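Chemist: Got a predicted model here, sequence first, then my questions.
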Amino acid sequence: LPHSQGKRIPLLDVLQSLSLFLLPLFLFLLFSLYGVCVDSYKPVIIVHGIFDGPQQFQNLSRFIKKVHPGTEVTVIDLYDDLLSLQPLWKQVPDFRQSFNSIMKNAPDGVHLLCFSQGAPAMNLILSSYSTDTDYLQKVFHKTLKKNVHFICYNKLGQKVSICDYWNDPHQRLSYLRNNIFLPLLNGERPHTWRENFLQIEKLVLIGGPDDGVITPWQSSHFGFYDSSENVVEMQKQEFYLNDAFGLKTLDQRGDLVTCVHSGVKHTTWHSNFTVFRNCMEKWLT
């Protein structure tokens, strides 16, 4: 797994392979980190999304314990509620430290489930080592959409987590020059993270057309707008065609899976038992 200067990093010393699940706009991300096979279920670590905290994940915790009795489930209690607006570059080290402390007691590996912006944060933790319902729409109202780049694509804006993953298809150059987070994560700027990303064992992308927040909803499957706001599917995206961070290779390996559900709103993905049953349960062993 991810290395630093040719050495295996402490976070992942005991891990040999990894599966990852993604819901809208990195809405819901599940990493399965496997060690040796054992009869008991591996611990599950949950990372909440923007404006969330541990209490929003009580249902999901119950789902897991119901189908896999005895599973140890931990919801990370960091950057809750308004504190989730802190820049992701600031949040990541604290989440990494929390994961380290849990993983030290899990020699057989763990599963990581990350909702909303918790997913790109976790992706960054893995890659850098060698959104969100009506309340979010009120932050960036449709009438302000054309002007958000003035707010986000500068030093001050990049201190707010939402701006870290704001991708404006009409302001491509400004996005690439001034966004210090997402272009690196997507391989749109040169970096050395591709090899680390390719150590993901399985990537399952989960989303649906009725999310109500993620625009376009196909971004849950790495699709996005072109400059005319036509949706371009993942396989036609430049970063996929160039295999910028390894997504095409993962697909060609047969390790990229999509799971689409209609009728699910953004804030109900993690409390929808059908989604859990169809898209996640079998991977949590």
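Modeler: Cool, got the structure.
Chemist: For the rest of this, base every contact and every neighbour count on C-alpha atoms.
Modeler: OK.
Chemist: where exactly do the helices run in this structure?
Modeler: 58-67, 88-103, 118-127, 133-139, 148-152, 161-164, 172-178, 182-185, 194-197, 238-241, 247-252, 273-275 (DSSP state H).
Chemist: Now distance to residue 22 and mean neighbour count too, for the ones you listed, in a markdown table please.
Modeler: Converted to a markdown table, the helices of the chain look like this (distance: least, CA to CA, whole Å; neighbours: other CA atoms under 10 Å):
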| stretch | distance to residue 22 | mean neighbour count |
| --- | --- | --- |
| helix 58-67 | 16 | 16 |
| helix 88-103 | 18 | 16 |
| helix 118-127 | 7 | 23 |
| helix 133-139 | 17 | 13 |
| helix 148-152 | 24 | 18 |
| helix 161-164 | 18 | 24 |
| helix 172-178 | 23 | 15 |
| helix 182-185 | 14 | 20 |
| helix 194-197 | 14 | 20 |
| helix 238-241 | 16 | 16 |
| helix 247-252 | 13 | 18 |
| helix 273-275 | 12 | 16 |
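Chemist: Pasting the second one now:
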Amino acid sequence: MNVNTETISIILLILPLWQFITCHPLNSESSSGPRPVVFMHGLTANAAKSDQLFTWIQEDFPGIKTYALKLFEDMKSVADLSFQVALLSQELKNYVTQIDAKEITLIGHSQGGLIGRFLVEKLNSDGLIHTFISLAAPQSGQYGAGTFGETVQGVLALMLGIERAESLMKNLNGSTGFLDTICSDKITIDIKITGMDNSIKLDHSSAMLSLCSYWRNPMTWGQTSSSNEKASLLRIMSNDVADPDQTIKDNFVKLKKLVLVGGPHDGMINPWQSTQFGYFPNGNMESVLPMRETNWYKNDNFGLKTLDERGAIFMCEYMINHTVVPRDRTTYEQCIRPYLNIKEAYMEVVVQLPRKNFGFEDETQSIVMFLTTMVQIMAFFLVLMIIKAYKTGKRPIKFRRTSFVY
């Protein structure tokens, strides 16, 4: 069989490029479709808040599996956050086992985003949660009233009655003063949280309200207890305690992508930068430290700095109100959809990051693979030159010292 130079050239050129493409992680993962998506609702919300979001996701990715965690809906969501995380962990594990998923994308809105982070720190020892998208969640805590104060008043009215709730608010200087008081255990109010179906009944002291788990007064935070027994859940899960838990960090850094979604017009989370791990400095409410200037980041308490240096943190801003974030089409298209599909997420990385790692999770692997491909292509051109030389009857390449001439 007579194989001409052009045929050989095409084969030699295609082989290294084919090797690069077929060894590319994006190619192999995308063939099995995007990962299942799990959603966690926020305070006083429920699983139905994910309906519109799931509709868009299923339209864009036919056949994708979606699931909304259904425990602690509506008024049950004010229950102690530690208790919620324990039961939600089991619900998530049961679902993952049922569908036999190796990896998932976890999305949490508002308080659900904080719960989502705690689920990562608790369950991600085997890298189950590939991508975590935090939607308008107070990751560094919450302090101040605004619409959050209105939510607090509404919760109290349902639990204690309107008159008693209004009396407490008035005597304790509004919702901020109220939460400052009850979350520091200065007073105790016995409350009963009863689900609509009466399936869950919890008796709590006021300091065990879910809101108290992330209520963070910057004027007193530096003086609050860092002992593991008395610290708030936010402090414990951020490893900002006397005896930090290495497992929390080990699990958190197994995330492949952390997407932090927040915006200056949120109206609920204060400061809004808490959605992206920024916060007031201790003893000061006049300014807000961005994530990279906070002690949690600098000390790499639970792995923020590690993820950031690996290029695994992505920040996205919206210009809408807090409560409509999961139902906003623009937020979905810009801040959620690119991280659900492997190929689109890869394209987003290339656009946003100065360090292009060609989609490989390991940057060294990416560089080695790229250089190998380039060497193969150079070898192709060298072979092509030799073939042409012999075909035209010209003398082959001769090497002279450190260079060669033709």
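Modeler: Okay, I see it. Just so it is clear, the structure is predicted and the values come from calculations on it, not from any experiment.
Chemist: quick one: contacts of stretch 90-98 of structure 1?
Modeler: Contacts to stretch 90-98 of structure 1, defined as CA atoms under 8 Å, 6 or more residues apart in numbering, come from residues 11, 76, 78-79, 121-122, 124-125.
Chemist: Where does it end up in structure 2?
Modeler: Using TM-score structural alignment, stretch 90-98 of structure 1 corresponds to residues 83-91 of structure 2.
Chemist: center of structure 2 - which residue?
Modeler: Central residue of structure 2 (CA atoms, centre = their mean): residue 132, 2.9 Å from the mean position.
Chemist: Only the buried residues of whichever strand or helix holds it, if you could.
Modeler: In this assignment (DSSP states H and E), residue 132 of structure 2 forms part of strand 129-135. Judged by neighbour count using 16 or more other CA atoms under 10 Å, the buried positions of strand 129-135 of structure 2 are 129-135.
Chemist: What residues does the residue mapped onto residue 39 of structure 2 from structure 1 make contact with?
Modeler: Aligning on TM-score structural alignment places residue 39 of structure 2 opposite residue 46 in structure 1. The neighbourhood of residue 46 of structure 1, defined by CA under 8 Å, 6+ apart, consists of 73-76, 112-115.
Chemist: still on that earlier bit, could I get the buried residues of strand 129-135 of structure 2 as CSV with distance to residue 184 of structure 2?
Modeler: Formatted as CSV, the buried residues of strand 129-135 of structure 2 follow (distance: CA to CA, whole Å):
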residue, distance to residue 184 of structure 2
129, 34
130, 36
131, 34
132, 31
133, 31
134, 27
135, 28
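Chemist: quick one: which of these is nearest to residue 363 of structure 2?
Modeler: residue 130 (17.1 Å; CA to CA).
Chemist: My read is that that closest one contacts residue 253, right?
Modeler: No. Here residue 130 of structure 2 does not reach residue 253: they are 10.4 Å apart, not a contact under CA atoms under 8 Å.
Chemist: what's the burial count for residue 69 of structure 2?
Modeler: Counted with other CA atoms under 10 Å, the neighbours of residue 69 of structure 2 add up to 21.
Chemist: close enough to count as contact, it and residue 94?
Modeler: No. Using CA under 8 Å, residue 69 of structure 2 is not in contact with residue 94, being 10.9 Å away.
Chemist: all strands for structure 1, in order.
Modeler: 3-4, 7-8, 17-22, 28-34, 44-47, 73-75, 111-115, 202-207, 224-225, 231-232, 256-260 (DSSP state E).
Chemist: Would you format those strands as a markdown table with distance to residue 281 of structure 1 included?
Modeler: As requested, those are exported to a markdown table (distance: least, CA to CA, whole Å):
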| stretch | distance to residue 281 of structure 1 |
| --- | --- |
| strand 3-4 | 29 |
| strand 7-8 | 30 |
| strand 17-22 | 11 |
| strand 28-34 | 11 |
| strand 44-47 | 12 |
| strand 73-75 | 14 |
| strand 111-115 | 11 |
| strand 202-207 | 12 |
| strand 224-225 | 28 |
| strand 231-232 | 30 |
| strand 256-260 | 13 |
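Chemist: residue contacts, the residue of structure 1 positioned farthest from its centre?
Modeler: Going by CA atoms, centre = their mean, the residue of structure 1 most distant from its centre is residue 39, 28.4 Å out. By CA under 8 Å, 6+ apart, the contact set of residue 39 of structure 1 is empty.
Chemist: Please apply the same query to the one 3 residues further on.
Modeler: Residues counted as contacts of residue 42 of structure 1 (CA under 8 Å, 6+ apart) are 71-72, 106, 108-111, 284-285.
Chemist: Any chance of the residues you listed in JSON lines with distance to residue 158 of structure 1 and neighbour count as columns?
Modeler: Rendered in JSON lines, the data for those read as follows (distance: CA to CA, whole Å; neighbours: other CA atoms under 10 Å):
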{"residue": "71", "distance to residue 158 of structure 1": "38", "neighbour count": "18"}
{"residue": "72", "distance to residue 158 of structure 1": "36", "neighbour count": "15"}
{"residue": "106", "distance to residue 158 of structure 1": "35", "neighbour count": "15"}
{"residue": "108", "distance to residue 158 of structure 1": "37", "neighbour count": "20"}
{"residue": "109", "distance to residue 158 of structure 1": "34", "neighbour count": "26"}
{"residue": "110", "distance to residue 158 of structure 1": "32", "neighbour count": "27"}
{"residue": "111", "distance to residue 158 of structure 1": "30", "neighbour count": "23"}
{"residue": "284", "distance to residue 158 of structure 1": "35", "neighbour count": "20"}
{"residue": "285", "distance to residue 158 of structure 1": "38", "neighbour count": "17"}
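Chemist: Can you convert those into a markdown table and add a column each for distance to residue 217 of structure 1?
Modeler: Output for those, formatted as a markdown table (distance: CA to CA, whole Å):
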| residue | distance to residue 217 of structure 1 |
| --- | --- |
| 71 | 32 |
| 72 | 32 |
| 106 | 35 |
| 108 | 35 |
| 109 | 32 |
| 110 | 29 |
| 111 | 25 |
| 284 | 25 |
| 285 | 29 |
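Chemist: Quick check: of those, which lies closest to residue 54 of structure 1?
Modeler: Closest to residue 54 of structure 1, out of all of the contacts of residue 42 of structure 1 and judged by CA to CA, is residue 72, at 14.8 Å.
Chemist: Number of residues surrounding the residue lying closest to the closest one once chain neighbours are set aside?
Modeler: Once flanking residues are discounted, residue 72 of structure 1 sits nearest to residue 43: 4.8 Å by CA to CA, 6 or more residues apart in numbering. As a burial measure, residue 43 of structure 1 scores 23 neighbours (other CA under 10 Å).
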